[in-house]
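Visitor: Attaching a predicted model along with its sequence, questions to come.
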Amino acid sequence: MPQTPLTVAELSEAELLKRIFPRLVLSAEHSAAVLLGPGDDAAVVNVPDGRTVISIDTQVQDQDFRLQWNNGYRTTGYDVGWKAAAQNLSDINAMGASATSLVVSLTMPAATPVDWVEDLADGLAAAIGKLGAGSCSVAGGDLGRGGELSVTVAVLGTLNGGQPVLRSGAVAGDTLAIAGNAGQAAAGLALLESNHPAESLAPDLRLFLDLQCRPEPPLDAGPLARSEGATAMMDISDGLVRDGTRLAIASDVVLDLDPARLKLLATPLQPAAGLLGADPLAWVLGGGEDHGLLATFPAGIQLPAGFTGIGSVQARGANEPAGVKIAGRPADSVGWDHFAD
């Protein structure tokens, strides 16, 4: 008979931590900013240039992920750990900064299998290493019991002597560009919600599912964009149009998207769209969990490696609101709202 999985209720907090800590020990070059890591009441973290960039985000079961999806896919602890790291590292990236350390809070039901928690630690460590956050390390965290799984990560970063790139710096005449994927995680979410079994998906479709569960933000693009003169930048977490509107409002401008460039972004999504009878352009405009970067650059400069131009920044008319247009017409894709959707 199969063995019943060991649950967190069968271990003390100290015993569970003994299983987690070794999985979070990264190589020495990842730990330079952490002067004192897990084991004490608080961590001690070095601040390389005297300023700290900080962000925090939470994933909650059945709100941000499901343990069992409609198409049969089971979310692993590795998935949740990876995504928890990726989405927070992406926020630091969007400021033009590099992550230096993070802390993690995990709340879980008593029946949570211990190996799920161990997988979460593995996912955190793997994302930090494989996504290229070479100066980052897990500095500590907290464990608690609750009615549902909830993972919160707070991440610290450094600007390495530079200035942060804000949402409010775009000016008329700038080029609008994107780094990373657009719409692929949204295609993956649609596949998870579909009736097409995960194990039957062809590799080109399975890729989208994987990018929803384990996004790959372009962590080298943020600091590079800052150094190359980006005027405004933000992480696309809630959709190109919704987040673009936020940038436009902050800068008091209009972002005008180029339909031809949007079509190029939608082309790789055609296999999933054909299977599901969906519009790939809607995924490009409304899907955000790829955690790509939206940035603006002064007109005439060569875009940094990894960035693709998708439109322009325009001054808004006297009676025109700041926002996003497509070929001069208001965009109607709204993207993700954590409270309305």
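Guide: Here it is on my side, so go on.
Visitor: CA atoms for contacts and neighbours, from now on please.
Guide: Fine.
Visitor: Surely Ile178 is within a strand?
Guide: Yes - applying DSSP: H, G, I helix; E, B strand; the rest coil, one finds Ile178 inside a strand.
Visitor: Tell me which helix or strand the nearest residue to it once chain neighbours are set aside sits in.
Guide: Leaving out its chain neighbours, the residue that sits closest to Ile178 by CA to CA, 6 or more residues apart in numbering is Leu294, at 4.7 Å. Applying DSSP states H and E as the criterion places Leu294 in strand 292-297.
Visitor: cool, Asp290 as well?
Guide: Asp290 is part of no helix or strand when elements are defined by DSSP H and E.
Visitor: Select the longest strand from the chain.
Guide: In the chain, assigned by DSSP state E, the strand with the most residues is strand 98-108.
Visitor: Does the very next helix or strand once past it pack against any helices or strands, and if so which?
Guide: Once the chain leaves strand 98-108, the next helix or strand it forms, by DSSP H and E, is helix 114-130. Helix 114-130 sits against helix 13-20, helix 77-93, with contacts defined as 3 or more CA pairs under 8 Å, 6 or more residues apart in numbering; DSSP states H and E.
Visitor: Same list, those, but as JSON lines with mean neighbour count please.
Guide: Shown next, in JSON lines, are these (neighbours: other CA atoms under 10 Å):
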{"stretch": "helix 13-20", "mean neighbour count": "14"}
{"stretch": "helix 77-93", "mean neighbour count": "27"}
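Visitor: could I get those as TSV with distance to Gly39?
Guide: Formatted as TSV, the helices and strands packed on helix 114-130 follow (distance: least, CA to CA, whole Å):
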stretch	distance to Gly39
helix 13-20	9
helix 77-93	20
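Visitor: contacting residues around stretch 20-38?
Guide: Here stretch 20-38 makes contact (CA atoms under 8 Å, 6 or more residues apart in numbering) with 43-48, 100-101, 117-118, 121-122, 124-125, 134-141.
Visitor: second one coming, line it up with the first:
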Amino acid sequence: MPEDRQPGNPGAVGELSESELLSRIFPRLDMEGRHGSAVVLGPGDDAAIIASPDGRTVISIDTQVQDQDFRLLWPNGYRTTGYDVGWKAAAQNLSDINAMGATATSMVVSLTLPPETPVSWVEDLADGLTAGIRELGAVDCSVAGGDLGRGREISVSVAVLGTLSGGDAVLRSGARPGDVLAFAGTVGRAAAGLALLESDRDVTTINPEQRALLDVQCRPLPPLSAGPAARLAGATAMLDVSDGLVRDGARLASASGVVLDLDPQELKRLAECLAPASDFLGTDPLVWVLGGGEDHGLLATFPPDIQLPPVFTAIGSVQALGTNESPGVKISGHTADTGGWDHFAD
């Protein structure tokens, strides 16, 4: 043992064996003594065992990679904590299950870590992951296991499983002409927060309203009650808005063979709360509303004769394709050309 290493307080993960590091992570994931009802067998064997009472399992996976999905140090001076990355790993994966109208039951987590990564940062990540699951309301979900590896940058992959508990999943392909287009959650706030992070405006100089937008980028707040509520209410199509309202809306429109027409007054209303960042940075807030992702709100369509669940607000309509028209997104009848996030093009 190096002379400067304290047995109870190692500085970096490279100073620990895999089992020593896991012994620090597991208690923070509440994996000792607590599991969701779906976890039959947690960590300790070669694989976990998850119950599937519904007979169907909804599954999704997502990855965050250092310097692609987050920076440890942003241009404005903000330092990404392990808690931020853990929370976001929980949020973005829980949102995908939510978008199917399902409820999350369990997660498995794979961590790739450079040896110089501080142990405290990894412990913080585990705390953030647990807090995200609990505070976002995924009460039936817990971490069932995972994997550790060594690499040149931090990478966090989470696979989450869920159940529909009867009924059918809500797909992207069910929107019909005449349906109401509705949204739950926030949109544009994470993009405004990202713009603040990428700016040269020192993080210590921003006001509480600007900091709240920055926090949505680092710790998203997907409306996890909205997905099952939409399914029970009769939603015809739904998806998680992670890459931008226009880009993701176009995906739903393409899958359903329709046009989504956004209400400009509703877009203006959604942009109003972004003024603390838009005025500060001199940016049109509609750019963030239309092109910003990572709030992880839900875009859904509903038959016109039903009452929307309380968490949803109507923001437009679904229209049939015109002659020689392709599926897509419009604003009051005009093509919306603001894009969104593309992992390979941006």
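Guide: Looks like it came in fine. This is a predicted model, so every value here is computed, not measured.
Visitor: from the contacts of stretch 20-38 of structure 1, which would you call buried?
Guide: Neighbour-count burial (16 or more other CA atoms under 10 Å) applied to the contacts of stretch 20-38 of structure 1 gives 43, 45, 47, 100-101, 117-118, 121-122, 124-125, 134-141.
Visitor: Tell me where structure 2 has strands.
Guide: With DSSP E as the criterion, structure 2 has strands spanning 39-41, 49-50, 58-65, 103-113, 142-150, 155-163, 180-184, 237-241, 259-262, 297-302, 312-319, 328-331, 334-335.
Visitor: a markdown table for those strands, including distance to Trp74 of structure 2?
Guide: Listed next are the strands of structure 2 as a markdown table, based on distance: least, CA to CA, whole Å:
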| stretch | distance to Trp74 of structure 2 |
| --- | --- |
| strand 39-41 | 38 |
| strand 49-50 | 39 |
| strand 58-65 | 15 |
| strand 103-113 | 19 |
| strand 142-150 | 24 |
| strand 155-163 | 17 |
| strand 180-184 | 29 |
| strand 237-241 | 24 |
| strand 259-262 | 34 |
| strand 297-302 | 25 |
| strand 312-319 | 34 |
| strand 328-331 | 33 |
| strand 334-335 | 34 |
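Visitor: residue in structure 2 matching Gln87 of structure 1?
Guide: Aligned by TM-score structural alignment, Gln87 of structure 1 pairs with Gln92 of structure 2.
Visitor: Name the nearest residue to that match, sequence neighbours excluded.
Guide: Of all residues not flanking Gln92 of structure 2 in the chain, His296 sits nearest, at 6.7 Å (CA to CA, 6+ apart).
Visitor: Alignment lookup: the one you found to structure 1.
Guide: So His296 of structure 2 corresponds to His291, using TM-score structural alignment.
Visitor: right, and its match touches Gln212 too?
Guide: No - the pair His291 of structure 1 and Gln212 fails to qualify as a contact (CA atoms under 8 Å) at a distance of 10.1 Å.
Visitor: So for these two, which sits in the more crowded spot?
Guide: Counted by other CA atoms under 10 Å, His291 of structure 1 and Gln212 do not tie: His291 has more neighbours, with 32 against 25.
Visitor: who touches that one in this structure?
Guide: His291 of structure 1 neighbours (CA under 8 Å, 6+ apart): 87, 90, 180-181, 215-217, 235-237.
Visitor: possible to save those as TSV with distance to Ser251 of structure 1?
Guide: Shown next, in TSV, are those (distance: CA to CA, whole Å):
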residue	distance to Ser251 of structure 1
Gln87	24
Ser90	21
Gly180	23
Asn181	24
Pro215	28
Glu216	27
Pro217	24
Asp235	15
Ile236	16
Ser237	19
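Visitor: and for stretch 196-206 of structure 2, what span of structure 1 is it aligned with?
Guide: Counting by TM-score structural alignment, stretch 196-206 of structure 2 sits on residues 191-201 of structure 1.
Visitor: swap that for stretch 254-271 of structure 2, please
Guide: Stretch 254-271 of structure 2 maps onto residues 249-266 of structure 1, going by TM-score structural alignment.
Visitor: now swap in stretch 130-139 of structure 2 and tell me
Guide: Going by TM-score structural alignment: stretch 130-139 of structure 2 matches residues 125-134.
Visitor: And the helices in the stretch 201-346 of structure 2?
Guide: 208-218, 226-233, 245-256, 264-272, 275-281, 285-291 (DSSP state H, counting those that start in this stretch).
Visitor: picking up where we left off before, sort out which residues of the match of stretch 130-139 of structure 2 are buried, please.
Guide: 125-129, 131-134.
Visitor: So what's the residue count around Asp342 of structure 2?
Guide: So Asp342 of structure 2, with other CA under 10 Å, has 10 neighbours.
Visitor: so it sits right up against Asp243, yeah?
Guide: Yes - if you go by CA under 8 Å, Asp342 of structure 2 and Asp243 touch, sitting 7.1 Å apart.
Visitor: mind checking what Glu153 of structure 2 lines up with in structure 1?
Guide: Under TM-score structural alignment, Glu153 of structure 2 pairs with Glu148 in structure 1.
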